[in-house]
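Enquirer: Sequence unavailable; structure follows:
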């Protein structure tokens, strides 16, 4: 069964079973250091909500919403995302997923990652403690928080999770990239480390955002990994605001059955002014 909210949460997707080989990238990519990016884009209290749609037999169904939040503490930044299906969609498939990450304030690298998934009859709990300095991941997994196994794995010293990479990439000046430039990213997910990439398709592209208006955007294409959600050759498209906030405005992607779309619905406490032209 399609894990709709999980697909959208992984905006720059890193799910599946077999990593694909990264294509050759321009030299400039190596100059972008995702190990110590720092934060100049988001602030305490930022909240962004997306409306999710699922296309089934040429019909777009409003399926649910995902809400992203930022909370700053003295020693770390907590970022979280909760995705839920609408009651009207739950006859088809019910989802209530929660993702959380604790980020180092200086580097934005994660020290803790939590995933608590409830999708139909399927449940899954994951907790990862990342020791970036000593290159070690201690991870716990099981059907729920009270019933887990644990293990350790040696990882690189610059390892992200699915939430940290979203907020880290928002702090990268995509507008300075070359078209077709690809940025490699390392991420820990499902007890494994993955090497994937995101490519710039176009810069300063005008895009109409459903229900919101027009915006100047940067058009990105994340690398997808074929598996139980995506088929070989599938492509995801992401349009990110070409302003100081760098927020994803719309995401479109095929999945194994049908396609999904996430469209920004509301936002508050952004660090910089943001508005779209009239719809």
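Expert: Yep, it's here. Not measured: the values here are computed from a predicted model.

Enquirer: okay, CA-based contacts and neighbour counts for the rest of this
Expert: Will do.

Enquirer: residue boundaries of the helices in the stretch 51-200 of the chain?
Expert: Using DSSP state H, counting those that start in this stretch, the helices of the stretch 51-200 of the chain run over 162-169.

Enquirer: Which residue ranges of it form strands?
Expert: Using DSSP state E, counting those that start in this stretch, the strands of the stretch 51-200 of the chain run over 59-72, 77-85, 96-103, 110-119, 122-131, 136-144, 147-154, 182-189, 192-209.

Enquirer: for the first one, packing partners?
Expert: Yep, that's strand 59-72 we're talking about. Strand 59-72 sits against helix 4-9, strand 47-56, strand 77-85, with contacts defined as 3 or more CA pairs under 8 Å, 6 or more residues apart in numbering; DSSP states H and E.

Enquirer: And the fifth one, by the same measure?
Expert: If contacts are counted by 3+ CA pairs under 8 Å, 6+ apart, strand 122-131 sits against strand 110-119, strand 136-144.

Enquirer: can we see that at 10 Å?
Expert: strand 96-103, strand 110-119, strand 136-144, strand 147-154, strand 182-189 (3 or more CA pairs under 10 Å, 6 or more residues apart in numbering; DSSP states H and E).

Enquirer: residues making contact with the third one?
Expert: It refers to strand 136-144. Strand 136-144 is contacted from outside by 111-118, 122-131, 147-157, 159, 188-193, using CA atoms under 10 Å, 6 or more residues apart in numbering.

Enquirer: this is the other structure I want to compare:
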């Protein structure tokens, strides 16, 4: 059960979109802004309330460069929380100019399973310094210049133009997680009008190609919907697991940078 919160944060922020290029010669028009707050309700097997996850944005600065400080929190609740407590905290700091991360924090406690790590990204040397506070270790790893962490990936890719994607087109994302660089493939499935608690919303539908086995029931067992507007807000994630299924639905929002195009109220 401890994988529920981790899977939500992982798939929201890792396999949501494929990688495109940003033009640093132009002033970026962000899909998000300081003060944005998103909350997701997670359910297990479509009926059991498993917990909540939130994402929020603050302003920051690094070496006199403007930056965003993004915080992601997840915790179990209800019956799941009584038997298995999860409290996860993820943070990333990204430069506003390039939307690349320079610092990533991961503090988790999942039923007694804990991690406390910090990653510092250096693009001059193309190295990532991983600090493991639980084991009191530091180690440097080689990275690509266009790398993202599992939380910064969402905000970097939310800011990209997805209008040129064709149905069944596959795109890739490179991500540094723990001590390795991973490549993920993602397939664009098309557009869909998605019913939410706020009303019907035009959405873009994606399916990551994941590895089947211990966690996922099949290779293609995860589906993701995001709003088809300038915000590109994740609306829903549905995953078929080896045992049961996981679903995350947008439950609350505020501070969006652009109008949220709800077609009608439920």
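Expert: Yep, it's here. None of these values were measured; they are calculated from a predicted model.

Enquirer: Mind putting the helices and strands packed on strand 122-131 of structure 1 into TSV with distance to residue 199 of structure 1 and mean neighbour count?
Expert: Listed next are those as TSV, based on distance: least, CA to CA, whole Å; neighbours: other CA atoms under 10 Å:
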stretch	distance to residue 199 of structure 1	mean neighbour count
strand 96-103	24	23
strand 110-119	23	22
strand 136-144	28	18
strand 147-154	28	13
strand 182-189	4	21
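
Enquirer: Can you add distance to residue 246 of structure 1 and give the strands of the stretch 51-200 of structure 1 back as CSV?
Expert: Output for the strands of the stretch 51-200 of structure 1, formatted as CSV (distance: least, CA to CA, whole Å):
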stretch, distance to residue 246 of structure 1
strand 59-72, 14
strand 77-85, 16
strand 96-103, 18
strand 110-119, 20
strand 122-131, 26
strand 136-144, 30
strand 147-154, 32
strand 182-189, 16
strand 192-209, 12
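
Enquirer: Quick one: closest of those to residue 49 of structure 1.
Expert: Residue 49 of structure 1 lies closest to strand 59-72 among the strands of the stretch 51-200 of structure 1, at 4.3 Å (CA to CA).

Enquirer: residue in structure 1 matching residue 250 of structure 2?
Expert: The criterion is TM-score structural alignment: under it, residue 250 of structure 2 has residue 264 as its aligned partner in structure 1.

Enquirer: Next: residue 55 of structure 2.
Expert: Alignment note (TM-score structural alignment): residue 55 of structure 2 maps to residue 68 of structure 1.

Enquirer: Report the contact partners of that match.
Expert: 9, 46-50, 79-83, 99-100, 163, 267.

Enquirer: which residue packs closest to it, ignoring adjacent ones?
Expert: Excluding the flanking residues, the one nearest residue 68 of structure 1 by CA to CA, 6 or more residues apart in numbering is residue 81, at 4.4 Å.

Enquirer: neighbours of the one you found, just the number please.
Expert: For residue 81 of structure 1, the neighbour count with other CA atoms under 10 Å is 20.

Enquirer: And for residue 210 of structure 2?
Expert: Using other CA under 10 Å, residue 210 of structure 2 has 18 neighbouring residues.

Enquirer: My guess is it contacts residue 182. True?
Expert: No: counting by CA atoms under 10 Å, residue 210 of structure 2 does not reach residue 182; the two are 11.7 Å apart.

Enquirer: elements contacting the helix or strand where the match of residue 250 of structure 2 lies?
Expert: Following DSSP states H and E, the helix or strand that holds residue 264 of structure 1 is strand 259-268. Strand 259-268 of structure 1 sits against helix 4-9, strand 47-56, strand 59-72, strand 192-209, strand 237-241, strand 248-254, with contacts defined as 3+ CA pairs under 10 Å, 6+ apart.

Enquirer: try 7 Å
Expert: Strand 259-268 of structure 1 is packed against strand 47-56, strand 248-254, with contacts defined by 3 or more CA pairs under 7 Å, 6 or more residues apart in numbering; DSSP states H and E.

Enquirer: would you turn those strands into a markdown table with mean neighbour count and distance to residue 217 of structure 1?
Expert: A markdown table is the format used below for these (neighbours: other CA atoms under 10 Å; distance: least, CA to CA, whole Å):
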| stretch | mean neighbour count | distance to residue 217 of structure 1 |
| --- | --- | --- |
| strand 47-56 | 20 | 17 |
| strand 248-254 | 22 | 8 |
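
Enquirer: I'd like those written out as JSON lines, with distance to residue 278 of structure 1 added.
Expert: Formatted as JSON lines, those follow (distance: least, CA to CA, whole Å):
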{"stretch": "strand 47-56", "distance to residue 278 of structure 1": "19"}
{"stretch": "strand 248-254", "distance to residue 278 of structure 1": "15"}
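
Enquirer: re the thing from before, now the match of residue 250 of structure 2: how far from residue 152 of structure 1?
Expert: Going from residue 264 of structure 1 to residue 152 of structure 1 by CA to CA, to the nearest Å gives 37 Å.
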